[in-house]
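**Student:** pasting the sequence and the predicted coordinates here, then a few questions.
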Amino acid sequence: MVHHWLFLLVLLVYSGLGFSQDERYFRQILTGELPKLGEEHKETFLPQFNVQGSSYRYDLNGDGFEESIIPQKRDGVDWLEIRDPSQRKIFEGKMLAMGSESAIYKIKLVNISQKVKVAIVFLDEGSTKGKRFESTGRIYVLSFEDNDLNNISMTEGPHFYHEKEAQREQYWRRDYNVNVYDVDGDGVREIAVMYNHIQRIMKYKSRGEWERF
């Protein structure tokens, strides 16, 4: 009989604890103290690999101090990071490549108008190593207005290099010329990527937006 009463006592204690827990839970719902759905399970995933390549140094905004343009690989993906002279990160952008041996090998800084500067980034996208060989290079364009580095934007451009082994043992290679000049005479220079009769034009619109022809 004593054991029976002890069992009932323990059951009442745990029931009371459960009731108080439920009461606290509903109170948190009403007061908004509970975290939003998914927040308690939210995780921050850091890249497993963060390899930093040789950095480029340019005085991007003309203030007499050089910024650092730093190529990086994060989980096998190419990124570009820009830091000011105090090493504060002011921009980062992702560049999609086709091969594991992709790398930035050249950056060209030019003015396309009195208030717009662009940095043309030449990315070797690597090569495929399947049944057929293919290797490509592509430009990316960093643009900003009025020397304001807080408003840098990056736009993917066309290929400037394409080498391919095609069907029936055919092989071809195209090295495009990348030039900057005022195509339409409006006072703003365009980026022209040309190979023989192939011509691809990037025209700046405003606020980091480009139009391609």
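**Tutor:** Cool, got the structure.

**Student:** only C-alpha atoms for contact and neighbour calcs from this point on.
**Tutor:** Noted.

**Student:** next, the contact list for the residue nearest the centre of the chain, please.
**Tutor:** The centroid of the chain falls nearest to residue 94 when counting by Cα atoms, centre = their mean (2.2 Å). Counting by Cα atoms under 8 Å, 6 or more residues apart in numbering, residue 94 makes contact with 77-80.

**Student:** cutoff 10 Å now
**Tutor:** Taking Cα atoms under 10 Å, 6 or more residues apart in numbering as the criterion, residue 94 is in contact with 72-74, 77-81, 154, 156.

**Student:** next, the one to line up against it:
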Amino acid sequence: MYELDLDNDNRVEYIILEKRDSEDWLHIHNYERTRIYSLKFVRKGWESDVYKVNLRQLSEDTKILLISYYEGHNQGNNFTGTSRLYAISFEKNDLKTLSGVRGPEIWDEFKDTKIHYHRRPHHVSLFDFDSDGVREVAVRHHLSTKVMKYLGKGQWRIR
């Protein structure tokens, strides 16, 4: 469980992680411990889990929770494991506007039965690429960049 003051009202909200029926969930509860939002993660294998949560400011009015989620791994003939970025946005410190999106991969690991092995961490950053006052989320690896652009009212465009 994480405790964060999401809306700057000097009262903490609770972020609760739950494993239920082979599904991974994130729930946000208000200061009265009433559930106000739930997000279901897409799980791909064993040992899936949330390993990092960051609260960031996208603009004067918009905040996001950046959630790093290990989707799990499989261990058949080849080992494959991935992590993915999820973002939960809200505007004007109003927790009724909470909205989540599944973003790009931020970690990739692969090993086959022969000799090939790779581990590809991705760098996550925030930058206002188009100078509109709203920062975009950039996920970079080597020469490849995925950009998550917040369009407002919980809507995202991922390229």
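**Tutor:** Done, it's in. All values reported here derive from a predicted model rather than from experimental measurement.

**Student:** where does the TM-score land?
**Tutor:** The TM-score (TM-score structural alignment, normalised by the length of structure 2) is 0.96; 159 aligned residues with a Cα RMSD of 1.1 Å.

**Student:** restricted to strands, list the contacts of residue 94 of structure 1.
**Tutor:** The members of these that map onto strands under DSSP state E are 72-74, 77-81, 154, 156.

**Student:** could you dump those residues to TSV with neighbour count and distance to residue 210 of structure 1?
**Tutor:** Output for those, formatted as TSV (neighbours: other Cα atoms under 10 Å; distance: Cα to Cα, whole Å):
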residue	neighbour count	distance to residue 210 of structure 1
72	23	25
73	20	26
74	15	27
77	18	24
78	22	22
79	20	21
80	20	19
81	17	21
154	23	10
156	15	10
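
**Student:** closest to residue 187 of structure 1 out of these?
**Tutor:** residue 154 (21.9 Å; Cα to Cα).

**Student:** please say which position in structure 2 the closest one maps to.
**Tutor:** By TM-score structural alignment, residue 154 of structure 1 lines up with residue 100 in structure 2.

**Student:** not counting sequence-adjacent ones, nearest residue to its match?
**Tutor:** Ranked by Cα to Cα, 6 or more residues apart in numbering and with sequence neighbours excluded, the top spatial neighbour of residue 100 of structure 2 is residue 88, at 4.1 Å.

**Student:** in structure 1, what residue corresponds to that neighbour?
**Tutor:** Aligned counterpart of residue 88 of structure 2 in structure 1: residue 142 (TM-score structural alignment).

**Student:** now residue 13 of structure 2
**Tutor:** Residue 13 of structure 2 maps onto residue 67 in structure 1, by TM-score structural alignment.

**Student:** quick one, what contacts the closest residue to its match other than its chain neighbours?
**Tutor:** If the residues on either side of it in the chain are set aside, residue 67 of structure 1 comes closest to residue 84, at 4.7 Å by Cα to Cα, 6+ apart. Contact analysis of residue 84 of structure 1 by Cα under 10 Å, 6+ apart lists 57, 59-60, 65-69, 90-91, 149.

**Student:** residues in contact with the spatially most distant residue from the centre of structure 2?
**Tutor:** Within structure 2, the residue lying farthest from the chain centre (Cα atoms, centre = their mean) is residue 114, at 33.1 Å. Contacts of residue 114 of structure 2 were listed using Cα under 10 Å, 6+ apart, and they are 77-78.

**Student:** mind checking how far it is from residue 50 of structure 2?
**Tutor:** Using Cα to Cα, to the nearest Å, residue 114 of structure 2 is found at 31 Å from residue 50 of structure 2.

**Student:** how close does the residue nearest to the centre of structure 1 get to residue 115 of structure 1?
**Tutor:** From residue 94 of structure 1 across to residue 115 of structure 1, the span is 25 Å (Cα to Cα).

**Student:** ok, now residue 73 of structure 1?
**Tutor:** 32 Å.

**Student:** one more: residue 161 of structure 1?
**Tutor:** Counting by Cα to Cα, the gap from residue 161 of structure 1 to residue 115 of structure 1 is 30 Å.

**Student:** so where does the aligned partner of residue 119 of structure 2 in structure 1 fall, helix or strand?
**Tutor:** Here residue 119 of structure 2 is matched to residue 173 in structure 1, going by TM-score structural alignment. According to DSSP states H and E, residue 173 of structure 1 maps onto strand 171-175.

**Student:** after that strand, which helix or strand is next?
**Tutor:** Strand 171-175 of structure 1 is succeeded, C-terminally, by strand 177-181 (DSSP H and E).

**Student:** chain center to that next one, what's the gap?
**Tutor:** Chain-centre distance of strand 177-181 of structure 1: 25 Å, with Cα atoms, centre = their mean, to the nearest Å.
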